[in-house]
Structure formats: C-alpha cells, structure tokens
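**Student:** Provide a 3D model corresponding to the input given below.
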Amino acid sequence: MKSLMLTGVLLVPMLLMGCSSTPLGPYGYTDNYLERLDNAAGSAVLPDDATLSRFIDFYSPLDQDRIASSMDQIYANDLYFNDTLVTLRDRNTLQKHLLATADRLSHMSLQPVNVIRDDNQIYLVWVMEAHFSLLGRERLSRTIGISQLRFNQNGQVFFHQDFWDSSQGLDQHLPLLGPMTRWLRDH
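**Tutor:** Next comes the predicted model:
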C-alpha cells in the first residue's frame, strides 16, 4: 500500500509538469494531416457502394486472415493512415500494425452509423467494439468515431484519418492512466 501511495505521490507531479508547458511547433499530427490532405485532393474519386462495403467488411471483424487476404485490395501501397494512435505512410507498415492489433484483440468490429459523401471523399461515422484481455480480465471498449477516407481510381484507400476519443475507448481501461483519464474527463 505504501509503495502504491509513493508511486502516486511521485507520478502526479511529473504528469502535471508535463501538462504545464506549451509544446513548440510544428505540431506533427496536425501538420501531417493538413499536408497530406492538400496533396490527396486532386487524385481522389468517390467509391461505389460495393467498394465502400468491402472497406467496412474489412474491419468487421478485424482478423488476421482478412488482413492477409484483403490488404492489397483495400489499401493503396502509398498512403496516409492515422488512427489517432499511429501515423503510417505505406501499406506494408499498416498491414503489420493491423496484424499486431488483431493479435492483441479477442474481437473487433465496426458498425457503420452514417456515410457522408462530400466531393471526393467519404466520412464514415461508426461505432467500434473491441474486446481484449487486460490483466487477466476481458474488457470491452465501445466508442464512436469518424473515418475520413479518400479512394483512388482502383478503389483503394490512400488517405485514412480517424477521429475518435481514445480516452473514451481504450485509455480508460489502462492501469494508472485509466483513472486519471476518467477524472480529467469528469473535471
């Protein structure tokens, strides 16, 4: 008990110090997004319903067999992918990331809520359910988000930006970080 209390006494000031300063620019996440968004504008085409359904099916459920067999059809080789946790630039790295994600999860599915077609891109509003084991307990993360997608003429995604609150999803289940995330959200 004393060691847990000591850890908290040491950890809280360090976390507060990390929040006390403003980071210097450029802001990688935002700048990368805006740069790739501008670069991707001219080459995007709206996908047909079958292509969009294939994308949604790829994530419902996310599993290693589906990733291995469908990755080349779903994603372009050169891409921009950001799921708020990582930013990736090519299909092979994304495939490794998704395989590792599927390996850590018991099950993950994506339920579409709405599809918004805007000029040359899709905004897919979704609810994601992820089942995983943490510290020997099965957990469920259920969160809502939006994917901004741009497809090339071959029906492959080359721009994929997810907007979702990881503190509502995965972060709240992590030891130490979860209680603090929930406290910050409530205050």
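**Student:** use CA for all of it now, contacts and neighbours both
**Tutor:** Noted.
**Student:** so where do the helices sit in the protein?
**Tutor:** For the chain, the helices defined by DSSP state H cover 2-19, 28-40, 49-58, 64-74, 91-104, 177-186.
**Student:** out of these, which is closest to residue 128?
**Tutor:** Across these, residue 128 has its closest neighbour in helix 49-58 (11.3 Å, C-alpha to C-alpha).
**Student:** mind giving me the packing neighbours of the closest one?
**Tutor:** Packing contacts for helix 49-58, counted by 3 or more C-alpha pairs under 8 Å, 6 or more residues apart in numbering; DSSP states H and E, involve helix 64-74.
**Student:** for the comparison step, fold the sequence that follows:
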Amino acid sequence: MDAKNNSSQPLASKQKKDILAVLENRFGLHMHRHEELTWTSVLEKLEADDEKLWSLNEMEASDGEPDVVGYDREENKYLFCDCSPESPKGRRSVCYDREALEARKKYKPETSAVEMAQAMGVELLTEEQYHALQKLEKVDTKTSSWIQTPEEIRNLGGALFGDHRYGRTFIYHNGAESYYAARGFRGILKV
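**Tutor:** Got it, this is the predicted structure:
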C-alpha cells in the first residue's frame, strides 16, 4: 500500500496543525468507519511520519476527505482512504496511466490517475478495497473512480473503475486512455 512519492516536503507547522485538526474532527464525526479505534493511537502514528502526513494533506487538498477505514494488525498501520461522497474533485478528468496518456492522439488530459497517486504518495484502491469502502458507506453515486487494474487487463488496453448505482457496487472496464469529468480516483495510504 505504500507508494513512493518524490515531491513530498515537510509541512509548515500551521499546515501540520490544520490537517491534524481536520483529520481528528472527521475521525470523531464518522466513528462507523473505525468503531474499535481511538484517535490517540492514530495521532501517535501521524505525528511520527511527516511524509505520510504530507500525503494526507495532498488527499485533503484535492477534496478526498481522507479518514481511517481500518487497521492492519500485522503491519501495525492504520488505513486511510478517500471518503468523499463523490470521486475527489481535484483528481477528475484523468486517464488511467502514463501509457494511456501517451496513446491519446488529441485532447490529452493533464495527467493520469496512477501518476497523480504516485505524486501524492498514495495508491489507487484495489477492487477489494473499493468494495470494502462501499460497505462502510455508499460513494460514487454520481461519479466513478479508477481502481488498480490487473496487468492482464491493462496489457489489452483496458482499465477498471467502480461506482455505486441502483443499490449496488459495479466494477466496469473502459479503455485506459479514456477520461471523463465525473471520473477520478480514490487513494489509500497506510500510516
């Protein structure tokens, strides 16, 4: 789950204070996402990892509304995921990856979901993680989100995305080079 980011910079003291306040408030407002966890334990991890805090700030700045959605006991890490009701506004209108971006002959988007996620230090959700998020609460009822695509599908030119319609979660495919104003991606980060 840990993606390397090359552009993280330490947050200024005020930025750090601000993002921690936002995350604490969201944590308290949405206890159904993490019923057995305490903010004190999460805060301890966040204060010890400036790079992850920078990534969470990037998730927040692009309207992802990151929150804790689980805990990996084996790795002793908390899972943060974009929990915005719709695909984050600051990450829409992107194709799937660099290869797809380069394959477009005209009307190229500025970047791709995979590249943007890497720059933020996060990863796209897997299909399983996307379904798990949908069990916590229904998201992407008007938008859709790119998800990690198995290599065998990507090698054939496709990519996967998900949404929630008609009371259920759907996983679809599209050409990886396609992009839409209502499709972005959701990130996940282990802290």
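**Student:** what value does the TM-score take for this pair?
**Tutor:** Taking TM-score structural alignment, normalised by the length of the first structure as the basis, the two superposed chains have a TM-score of 0.24; 80 aligned residues with a C-alpha RMSD of 6.0 Å.
**Student:** before we move on, back to that, so for residue 114 of the first structure, which of the helices of the first structure sits nearest?
**Tutor:** Residue 114 of the first structure sits nearest to helix 49-58 of all those, at 11.8 Å, using C-alpha to C-alpha.
**Student:** residue 163 of the first structure touches residue 127, doesn't it?
**Tutor:** No - here residue 163 of the first structure does not reach residue 127: they are 11.8 Å apart, not a contact under C-alpha atoms under 8 Å.
**Student:** can you check which residues contact both of these two?
**Tutor:** With contacts taken as C-alpha atoms under 8 Å, 6 or more residues apart in numbering, residue 163 of the first structure and residue 127 have residue 145 as neighbours in common.
**Student:** and residue 50 of the first structure, how many neighbours?
**Tutor:** Other residues lying near residue 50 of the first structure total 10 when counted by other C-alpha atoms under 10 Å.
**Student:** about what we covered before: closest to residue 147 of the first structure out of the helices of the first structure?
**Tutor:** Proximity to residue 147 of the first structure (C-alpha to C-alpha) singles out helix 49-58 among the helices of the first structure, at 10.8 Å.
**Student:** centre of the chain to the closest one, how far?
**Tutor:** Mean C-alpha position of helix 49-58 of the first structure versus that of the full chain (C-alpha atoms, centre = their mean, to the nearest Å) differs by 18 Å.
**Student:** got the contact list for it?
**Tutor:** Identification of contacts with helix 49-58 of the first structure by C-alpha under 8 Å, 6+ apart yields 66, 67, 70, 74, 110, 112, 155.
**Student:** can you list the residues you listed in TSV and add neighbour count and distance to residue 145 of the first structure?
**Tutor:** Listed next are those as TSV, based on neighbours: other C-alpha atoms under 10 Å; distance: C-alpha to C-alpha, whole Å:
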residue	neighbour count	distance to residue 145 of the first structure
66	15	22
67	19	21
70	13	23
74	22	20
110	22	10
112	17	10
155	22	22
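**Student:** and which of these is nearest residue 134 of the first structure?
**Tutor:** Set against residue 134 of the first structure, the nearest of those by C-alpha to C-alpha is residue 110 (21.0 Å).
**Student:** how many other residues sit next to the residue nearest to that closest one when sequence neighbours are not counted?
**Tutor:** Distances taken as C-alpha to C-alpha, 6 or more residues apart in numbering place residue 128 nearest to residue 110 of the first structure, at 4.6 Å, with adjacent residues excluded. With neighbours defined by other C-alpha under 10 Å, the count for residue 128 of the first structure comes to 19.
**Student:** quick one: contacts for residue 128 of the first structure?
**Tutor:** For residue 128 of the first structure, the contact set (C-alpha under 8 Å, 6+ apart) comprises 108, 109, 110, 111, 141, 142, 143, 144, 145.
**Student:** hmm, the first one is touching residue 131, no?
**Tutor:** Yes - Residue 108 of the first structure lies in contact with residue 131 (C-alpha under 8 Å); the separation is 6.2 Å.
**Student:** of the two, which one has the most company?
**Tutor:** The neighbour count for residue 108 of the first structure versus residue 131, taken as other C-alpha under 10 Å, is higher for residue 108 (20 against 16).
**Student:** what's the distance between the more buried one and residue 149 of the first structure?
**Tutor:** 20 Å (C-alpha to C-alpha, to the nearest Å).
**Student:** what's the answer for residue 107 of the first structure, then?
**Tutor:** Using C-alpha to C-alpha, residue 107 of the first structure is found at 23 Å from residue 149 of the first structure.
**Student:** can you check residue 102 of the first structure too?
**Tutor:** The value you get for residue 102 of the first structure to residue 149 of the first structure, if C-alpha to C-alpha is used, is 21 Å.
**Student:** one more: residue 100 of the first structure?
**Tutor:** From residue 100 of the first structure across to residue 149 of the first structure, the span is 22 Å (C-alpha to C-alpha).
**Student:** ok, those two, which is more surrounded?
**Tutor:** Ranked by neighbour count (other C-alpha under 10 Å), residue 100 of the first structure and residue 149 place residue 149 first, with 24 against 13.
**Student:** contacting residues around the more buried one?
**Tutor:** Residue 149 of the first structure is in contact with 121, 122, 123, 124, 157, 158, 159, 160, 161, counting by C-alpha under 8 Å, 6+ apart.
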